[in-house]
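[1] Quick one: sequence and predicted model below, then my questions.
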Amino acid sequence: MKYAIKIHKISTVNELENSWNINDYKELLIRFELPGAETKDINELKELLFMAISDKEPNEAAAIVLNYKLSEHLNEGQIDSLSYEMLVDKISEEYPKIELHQQLFNINQLLYKAYNGKFPNTKATIVDFDITPKANADENITKEIALKCFAQNLDSHNVVIRLFGHQLDANEAFEEANNVIWELQKNGDSYRLITSEYFMNKEEFLKPEFEANIAFFEEE
């Protein structure tokens, strides 16, 4: 299948909009032993939470936030290990379970800002683009289609190309695409792709406009 892609903007950010809401902050304030916040102003709640977080040891704070967000996916021992590893490693890039990377990024950045830099600073990449199917190409743009197209416009040293060569070449199913790309948002005829800077660095993109021929794995 063939697609034409036009990139409008590539942004590097260290926080994703709406990754935390008022209910998140209120629940975390309870867990950090500062309940009863009456304000409904999200920025005030955030400041209160940052103060509560900074009163704890960094690994203790990390464990509390990890438990709140990921207790359904990680056991107590895994959370305890991660709470220490997060202080020295970019866990949201390195953790083996790619499906947890976005949540780990959000957790990492909350802690990074609360502690003014004691945690590593991780980043995300946002790409705003148009994609046009050619001939009989599928018009339902999925994360797999977007990732396979963009992989053809990235420097050969890119992590996606190195890790998922067989999947990109359609020799294997590419289920990982749904987790490598955190979000694929459609707005009219345009799209927004959000992923980790680890998987797509702004400097790795080759052209603002390109065409890509992609294929899909078919079981025999």
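    Received the coordinates, thanks. Numbering: from 1, shown residues only.
[2] When you work out contacts or count neighbours from here on, use the C-alpha atoms and nothing else.
    Fine.
[3] And for Tyr198, nearest residue in space, chain neighbours not counted?
    Glu93 (6.2 Å; C-alpha to C-alpha, 6 or more residues apart in numbering).
[4] elements contacting the helix or strand harbouring that neighbour?
    According to DSSP states H and E, Glu93 maps onto helix 91-94. Helix 91-94 sits against helix 101-114, with contacts defined as 3 or more C-alpha pairs under 8 Å, 6 or more residues apart in numbering; DSSP states H and E.
[5] Give me the buried positions along the helix it packs on.
    Residues of helix 101-114 classed as buried: 101-112, 114 (neighbour count, 16 or more other C-alpha atoms under 10 Å).
[6] show me the contacts for Pro58.
    Shown in contact with Pro58 (C-alpha atoms under 8 Å, 6 or more residues apart in numbering): Leu87, Tyr115, Lys118.
[7] ok, now with 10 Å
    Counting by C-alpha atoms under 10 Å, 6 or more residues apart in numbering, Pro58 touches Ser83, Tyr84, Met86, Leu87, Leu111, Tyr112, Ala114, Tyr115, Lys118, Phe119.
[8] Equivalent analysis for Cys149, please.
    So Cys149 contacts 1-5, 131, 143, 168, 210-215 (C-alpha under 10 Å, 6+ apart).
[9] Narrow the contacts of Pro58 to those that are buried.
    When the contacts of Pro58 are checked for burial by 16+ other C-alpha under 10 Å, the buried set is Ser83, Met86, Leu87, Leu111, Tyr112, Ala114, Tyr115, Phe119.
[10] To which secondary structure element type does Gly117 belong?
    Of the three states, Gly117 takes coil under DSSP: H, G, I helix; E, B strand; the rest coil.
[11] Presented hereafter is structure B, for comparison with structure A:
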Amino acid sequence: MKNAAFRKVSKIQGAWSDRDYRALLSIVGFEDDVEQMDAAELREMCLMSLNDLGSADAAKAVLTHLFPELEKGKIDQVSHDMIDDRSWEEYPDCLFHERFFSAYGLLRDAFNGTFASPTGVELEMTVTVEHVEDMVIFDESLHSSIVRLLANGQGDDALINRLYEDQIKGTWFPEAPGLVWQLKQLTDEGLTRQFSLVSSYFWLENFEQVDIFDVVSHADEES
């Protein structure tokens, strides 16, 4: 595998749409007609409205929008902890991490800081194999195969290997989409494919100094 590009980021491009801003304005009780606002006006009004709420209530509004599956009591608890916590890394369910990452990015814009600054990674990588059939794993279970590849490119003491050893070595990795976000295949040239992804620096910091490495990976197996 070749690391073609490694960039630190604090936001995910396109994470917040006009529809998201309208939903947030509804949650905070904004009563003006938002349908006629353009994208820039929507975002600015959303940031101003969140700032007016104060940090804890603003966090609660953002989490209410992003996590409809969470109970109100849980949202209340997490929203009060967000200023000091790093929920995009620390929340127990990693499948929530991408949404937390985007929540912190928006809240930092609304409060000109205050909340912890999330550090993510945009990674582009090129995978080369000896035989075309070796690429089948990416067609069968893309997220799991990529996460195993990235984990195997780090030492056994890397956090991802210590926390997810069973899934990396095993045949089922349901947490994989929580570890690599926005995963896309960019090119397919037979023996070579290029992928792009976003993840937390928490998982991929070791690749900041690594360009090329040889690894193995495997797909999930159907139960």
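    Done, it's in. Bear in mind that the values here come from a model prediction, so they are computed numbers and not experimental data.
[12] thinking again about what came up before, preserved in structure 2, out of the contacts of Pro58 of structure 1?
    Among the contacts of Pro58 of structure 1, the ones still in contact in structure 2 (both residues aligned by TM-score structural alignment, their matches' C-alpha atoms under 10 Å) are Ser83, Tyr84, Met86, Leu87, Leu111, Tyr112, Ala114, Tyr115, Lys118, Phe119.
[13] Looking at these, which two lie furthest apart in space?
    Spatial extent of the kept ones among the contacts of Pro58 of structure 1 (C-alpha to C-alpha) is set by the pair Tyr84 and Ala114 at 16.3 Å.
[14] check contacts around the aligned partner of the residue nearest to Tyr198 of structure 1 in structure 2.
    Following TM-score structural alignment, the counterpart assigned to Glu93 of structure 1 within structure 2 is Glu89. Counting by C-alpha under 10 Å, 6+ apart, Glu89 of structure 2 makes contact with Phe96, His97, Glu98, Phe100, Phe101, Pro118, Thr119, Leu179, Ser200, Tyr201, Phe202, Trp203.
[15] Closest one of the kept ones among the contacts of Pro58 of structure 1 to Leu45 of structure 1?
    The shortest approach to Leu45 of structure 1 among these belongs to Ala114, at 12.5 Å (C-alpha to C-alpha).
[16] what residue of structure 2 takes the place of that closest one?
    For Ala114 of structure 1, the aligned residue in structure 2 is Ala110 (criterion: TM-score structural alignment).
[17] Quickly find the element holding the residue lying closest to its match once chain neighbours are set aside.
    Using C-alpha to C-alpha, 6+ apart and skipping residues adjacent in sequence, the residue nearest Ala110 of structure 2 is Leu47, 4.6 Å away. Taking DSSP H and E as the criterion, Leu47 of structure 2 maps to helix 39-53.
[18] okay, and that helix goes to which residues in structure 1?
    The aligned range for helix 39-53 of structure 2 is 42-56, by TM-score structural alignment.
[19] The matching stretch: which residues count as buried?
    In terms of neighbour count (16+ other C-alpha under 10 Å), stretch 42-56 of structure 1 has its buried residues at Leu45, Lys46, Leu48, Leu49, Phe50, Met51, Ala52, Ile53.
[20] Outside of that stretch itself, list whatever touches it.
    For stretch 42-56 of structure 1, the external contacting residues (C-alpha under 10 Å, 6+ apart) are 20-34, 37-39, 60-62, 64-65, 110-111, 113-116.
[21] Same question for stretch 85-92 of structure 1.
    In this structure, residues lying in contact with stretch 85-92 of structure 1 by C-alpha under 10 Å, 6+ apart are 58-59, 62-63, 79, 82-83, 95, 98, 100-109, 111-112, 117-123, 196, 198.
[22] if we go to 6 Å?
    With C-alpha atoms under 6 Å, 6 or more residues apart in numbering as the test, stretch 85-92 of structure 1 has contacts from His101, Leu104, Phe105, Phe119.
[23] residues of that stretch that come out buried?
    So, applying 16+ other C-alpha under 10 Å, buried residues of stretch 85-92 of structure 1: Met86, Leu87, Asp89, Lys90, Ile91, Ser92.
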